[in-house]
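Novice: Generate coordinates for the sequence data below:
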Amino acid sequence: MSTSKLIRGYEVVIGLETHAQLSTQSKIFSGSSTAFGAQPNTQASPVDLALPGTLPVMNKGAVERAIRFGLAVGAKVANQSIFARKNYFYPDLPKGYQISQYETPVVQGGTIEFFVGGVHHKVRLTRAHLEEDAGKSLHEDYAGQTGIDLNRAGTPLLEIVSEPDMRSSAEAVEYAKTLHELVKWIDICDGNMQEGSFRCDANVSVRKPGEPFGTRREIKNLNSFKFLQQAIDFEIQWQIDLVEDGGKVQQATVLFNPDSGETRAMRTKEDAHDYRYFPDPDLPPLMIPQPWIEDVRAHMPELPRVMAARFQKDYGLPEYDATMMTQSKAFGAFFESTAKACGQPKLAANWLMGEVSRRLNAEGRELDASPVKAETLAKLISRISDGTVTNNGAKQVFEALWTGEAQDVDAVIEAKGLKPMNDTGELERILDEVLAANAKSVEEFRAGKEKAFNALVGQAMKATKGKANPAQVNELLKKKLG
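Specialist: Sure thing, here's the model as predicted:
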C-alpha cells in the first residue's frame, strides 16, 4: 500500500485499468491479422463482425500470454475462467457487444512493486482478464464526418486492473512505467503507446483522511506517461475545487485534452449492471490445466524482481540500486556486463543511475542507443579505481566519449592531461596559493565554520583542474590549517 500525501488537505485515491494489446499475429477469436497500419477495414473478418453463422474460436497464444503475465506478478492463474458479453452500443463496436471476462477472470490478484523518490511501493492487482479490442473512430480528414476502421476489432487485449492503492500522480506514473516494462520483458506486448498497444484509464477520487472513498471519475485512453500525469493532476485539482465550492463529484467517464491540459466529461459512468453481462453462449469455459501453467512457468525469462534479488546477492547492491538496474532487460544486461568487466558493481550502478541516465533522458534515447557501451564504461570505471583519473576527470572523459570526440578512454585521459597530480610538492605550492588568496575562508574555518573548509577544497580542486586526489587535498589542507 502507498503512504498518503495530502493535497490541500485531501487524500487522493487512484486506481488504473491498463489495456495491453497481446503480441499475437492473429486476433483473439479469428484468424485475421493484427498487423498495425493496414488500409482501413481490410483486416475485419466475418467472425470479428459477428455475422450470422460465424463462431469465435479462442486463440491459444493469447491465453499463454495471459498465463505468462499471471506468473510474472505472482497471481493465481484460474484453471477455469468464463467469457461474457459486455453489451453496449458504439459505432466502432460492430457486434453491439464486447467479448470479455467478468465474474471469473483468467488472472486473479498479484502485485506490482516500484520505487518513487527512493521509497518502496507495492500496488495490489485485482485481476487481469482477456477480451477483444474495439475498432477505431477516425475524426480527421473526413470533412466533418467520422470514419470507422474495424481493423482493430477483435485484437486480443489483457486488461489489467489495480486496486485503488496509489495516492499521487507520481505513483500512478511509476506503476504504469513498471507495468509497461514488465509486459515487454515477458514478451506479451510490444508496449508501443503511439500505436495504442498500451493505454491506461485512470480512476481518480479525493476524500478527507479517514473518510470513505469519494466518487471516482474515470479518465479514458491515456497513451503517454506525460498525459497520464497531467490528466490526473488536473482532475485532482478540479475535484477538490468542486468539493470546496460545495458541489458533489458525479461518477463519470472523462477525456483528457492534451492541448488544453484539461479533462471534460464524456458520459455518465456506467456500472456493471448497465452492461447486462451474461456468459457468452458461443464460447465454452476456458480450461487451463495445471501442467500447461507449469510448462509456461518453466519457459519464463528471469523476472525483474528475481534479477534484482540476484544483483543484491551476487554484487552486493542495495535494494534500490538493484531495482534501478532491472528497470529493463537492456539495463540489467548493460549493468552486468559493466560490473563483470570492471569488478566494481557499485560504481557501475552509480554511473548508470547518474551520468548515463542523465544523458539518455536529456536526449530522449533508449539505453541500446547509448554512444558509450558497457565495455567502454567498464574501462573508465577501472581507471577511476586504479587512480589513473579522478572522478571529476572521468566525467570529462565520459563527455568526450558520449559526444564522439574520442573512442578510447586512455587516449582521452592522455590527450586532455587528466592524469592525477602525484607531485606532492607541486600540490602543496598550489594549496599555499589557494590559502593566501582565500584569507576570508581561512578565517571563517578557524572560527568554526565547516562550510568554509569545503569552499577551500573546491578552490583547490579548481586550481588543479580536477587533477588532485580529493582525499589528499583534504588531508594536506587540514595540516596547513592546523
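Novice: contacts, neighbours, all on C-alpha from now
Specialist: OK.
Novice: Now residue 332: which helix or strand?
Specialist: helix 329-342 (DSSP states H and E).
Novice: Quick one: residues in contact with the longest strand along the chain.
Specialist: Counting residues, the longest strand in the chain under DSSP state E turns out to be strand 119-132. Contact partners of strand 119-132, identified using Cα atoms under 8 Å, 6 or more residues apart in numbering, comprise 1-2, 28, 62-63, 66, 70, 98-101, 105-115, 153-163, 165-166, 175.
Novice: if we go to 7 Å?
Specialist: 1-2, 28, 98-101, 105-115, 153-163, 165 (Cα atoms under 7 Å, 6 or more residues apart in numbering).
Novice: Second input sequence below; structure requested for side-by-side comparison:
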Amino acid sequence: MNQKVKKEATLLVQGYEVVIGFETHAQLATQSKIFSRASTAFGAEPNTQACAVDLALPGTLPVMNREAVACAIRFGLAVGSHVAEESVFARKNYFYPDLPKGYQISQFEIPVVQGGEVSFYLGEEKKTVRLVRAHLEEDAGKSLHEDFHGLSGIDLNRAGTPLLEIVTEPDIRSSAEAVAYAKELHKIVTWIGICDGNMQEGSFRCDANVSVRKPGDPLGTRREIKNLNSFKFMQQAIDFEIRWQIDRIEDGYEIEQATVLFDPDTGETRAMRTKEDAADYRYFPDPDLPPLAIERSWVDEVKAAMPELPRAMAERLVADYGLPEYDATTLTQSPAMASYFEEAAKTSGQAKLVSNWIMGEVSRRLNIDEIAMEAVPVKAAKLATMVGRIADGTISNNAGKQVFDALWKGEGDDVDALIEAKGLKQMNDSGELEKIIEEVMAANAPMVEQFRAGKDKAFNALVGQVMKASRGKANPQAVNETLRQKLEQG
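Specialist: Down below sits the predicted model:
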C-alpha cells in the first residue's frame, strides 16, 4: 500500500468510515447479441452492427441468447450464488441519444443470479464481499464526442450487446480494498471464460458507489463514480471522492446523491447528473419476453464443465507444492500463468524457485514487451531445465538471467548449449577454489586480520575478492563455506 493510501486510511479511522458498493458490467463473450443475431465483434465501422431487433423497429421481437444465459449460470456457480429457476426481464425506461429503444431490457425484481460472494486477499488479510445479485441486460450504444466539433456522434454497434451486471453489498471500506475486489472479480470472469476483461474496450466497466459516515451512524448519501476503466484510475477516483466528501461535510454541507465522472487529467471527480432511483426508471415486465426458465439439469451440466476456480487452485498449490499463500495467489492470476507454473514445477521439482522466476523475471519481461502470458517466448520446459541447473549448482542465479535473456530473445533453445557457449558454468572444483581463496587471503592480509579481530564486514569483502578472482564462476555457497573454514583455521 502506498503512503498516500496509508495516510488516507489513518484519517478515516480518526473521523470517518468509508462505505463502498460496486456495480460491474461484464460484457459477455458471445458471438451475437443478447436478443438478436447481430455481431458483437469490437472495432467495426460505426452503426454497421445494429440490426432491426437492436433498434426495436416495429414488428421485431427479441429472442433470448442461450449462451448469454449459460455465462450467467457459470458466474453464479463460480461465486456460490443461487441460480434462479425462473427470472424475469423488465424494461428500464429512460431517454438518452445512445438508447435507440427509449428503454433498456434488463432484470429488476427477479434476477437470474442471486447472492454469492467474492473472497480475496489484501496483503495477508482475507476479505469477503457479499454479492446482492447478477442480472442479464443489454448494453446501450455509445456517444462519441472527441471527433466532432460542437456536436456528438452516436454509434449503435454496442446496442444489444449482452451484459452481466454484478452488484455488491456495501461491504468495501477503502480504495485499496475496492481495487483488490475489482481485480479478483476480473480474474473470475476471465478465468471462467465469460468475459475477455478488456477494460480499454469497455468489456469490464466498474461503477463505485462511495459514501462516508461517522462510525456507528446510518449509511451516508452515496455518489456513484461511473465507468472506471482502469484499476489505477479506480483508486485515484475513490481516494479523491472520499477526501471531497469529508471536506464537504466538515465545511457544513450535505452530500447530495449524484452520478459523477472521474477526470484522469485533473485527478478529480465532477458531477454529471442527479442520481436516479429505481422509481425514476418506471420498471415493468417486458411484454415481449416470457420468464427465463432454467432447468436444474442445465445447471448441473454447466457445473460439470466448470474449470478449477482460481481460489481453489491457489489452495491446492499451497498444499501440493508448499508455496506461500502470496505466491499461490499471484500464480493464479490467469489460467495460462497457473498452467505454466505447474508444468515447470513438475518438470524441475523446484516449485519455489520456479515461482520466484515467474513472479520476477518472467513477469518483468512480459510487462516490458507488453505481451500476454499465453505468448511467453520461453517455454515452461526450458524454464524448468534452467531452474534445475541453478538448483544443482551448475550455474548461479545471475548466470541464469543471462541464459533466460538468450532464450527470450531466441538466441537458442538448448539451455545446456547456451551455458557452454557463454562460459557460465560455476566453478565446483574444490581444489581450484581453495587455491583461489588462499591467493586472495595472501593478497588481502589486513582484511583477514580484521575478520579474525571480529569485524564481520571484512568477510563480505573477501568473498567479493574471491568472486572477482574467479571471474564470477565460483559457487557462492561453496565460497562462503570454504573461505570461512580457511579463516577459522588460521
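Novice: Any idea what the TM-score comes out to?
Specialist: Once superposed, chain against chain, the TM-score is 0.90 (TM-score structural alignment, normalised by the length of the first structure); 479 aligned residues with a Cα RMSD of 2.8 Å.
Novice: Where in the second structure does the helix holding residue 332 of the first structure fall?
Specialist: Aligned using TM-score structural alignment, helix 329-342 of the first structure spans residues 335-348 in the second structure.
Novice: So for the longest strand of the first structure, what gets flagged as buried?
Specialist: 121-132 (16 or more other Cα atoms under 10 Å).
Novice: in the first structure, which residue is closest to the centre?
Specialist: residue 177 (1.9 Å; Cα atoms, centre = their mean).
Novice: And that one, what's its match in the second structure?
Specialist: Aligned partner of residue 177 of the first structure by TM-score structural alignment: residue 183.
Novice: Helix or strand: which one has its match?
Specialist: helix 175-191.
Novice: Residue 461 of the first structure now?
Specialist: For residue 461 of the first structure, the element it lies in under DSSP H and E is helix 450-463.
Novice: hmm, who's touching that helix?
Specialist: 431, 434, 441, 444-445, 468, 473-474.
Novice: Which position in the second structure pairs with residue 423 of the first structure?
Specialist: Checking TM-score structural alignment: residue 423 of the first structure goes with residue 429.
Novice: That match - how many residues pack around it?
Specialist: 11 (other Cα atoms under 10 Å).
Novice: Now do it against residue 388 of the second structure, distance only.
Specialist: 19 Å (Cα to Cα, to the nearest Å).
Novice: Check residue 305 of the second structure too.
Specialist: Relative to residue 388 of the second structure, and taking Cα to Cα, residue 305 of the second structure is found at 35 Å.
Novice: Those two: which is more packed in?
Specialist: With neighbours defined as other Cα under 10 Å, residue 305 of the second structure and residue 388 compare such that residue 388 has more, 21 against 9.
Novice: Now do the longest strand of the first structure and helix 169-185, the angle between them.
Specialist: Between strand 119-132 of the first structure and helix 169-185, the angle comes out at 60 degrees (axes from the mean of the first three to the mean of the last three Cα atoms, to 10 degrees).
Novice: Check the mean deviation of strand 119-132 of the first structure from the second structure.
Specialist: For strand 119-132 of the first structure, the mean deviation from the second structure after alignment is 1.8 Å (mean Cα distance after the TM-score superposition for the first structure).
Novice: what's in contact with the next helix or strand after that strand?
Specialist: With elements assigned by DSSP H and E, the helix or strand that comes after strand 119-132 of the first structure is strand 136-138. By Cα under 7 Å, 6+ apart, the surrounding residues in contact with strand 136-138 of the first structure are 92, 146-150, 152.
Novice: and the angle for the longest helix belonging to the first structure with helix 169-185?
Specialist: In the first structure, taking DSSP state H as the definition, the longest helix is helix 225-244. Angle, helix 225-244 of the first structure to helix 169-185, by the same axes, to 10 degrees: 150 degrees.
Novice: how much does helix 225-244 of the first structure stray from the second structure?
Specialist: With the second structure overlaid, helix 225-244 of the first structure shows a mean distance of 2.7 Å (mean Cα distance after the TM-score superposition for the first structure).
Novice: for that helix, packing partners?
Specialist: helix 169-185, strand 262-268 (3 or more Cα pairs under 7 Å, 6 or more residues apart in numbering; DSSP states H and E).
Novice: can you list those in a markdown table and add distance to residue 292 of the first structure?
Specialist: Shown next, in a markdown table, are these (distance: least, Cα to Cα, whole Å):
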| stretch | distance to residue 292 of the first structure |
| --- | --- |
| helix 169-185 | 20 |
| strand 262-268 | 42 |
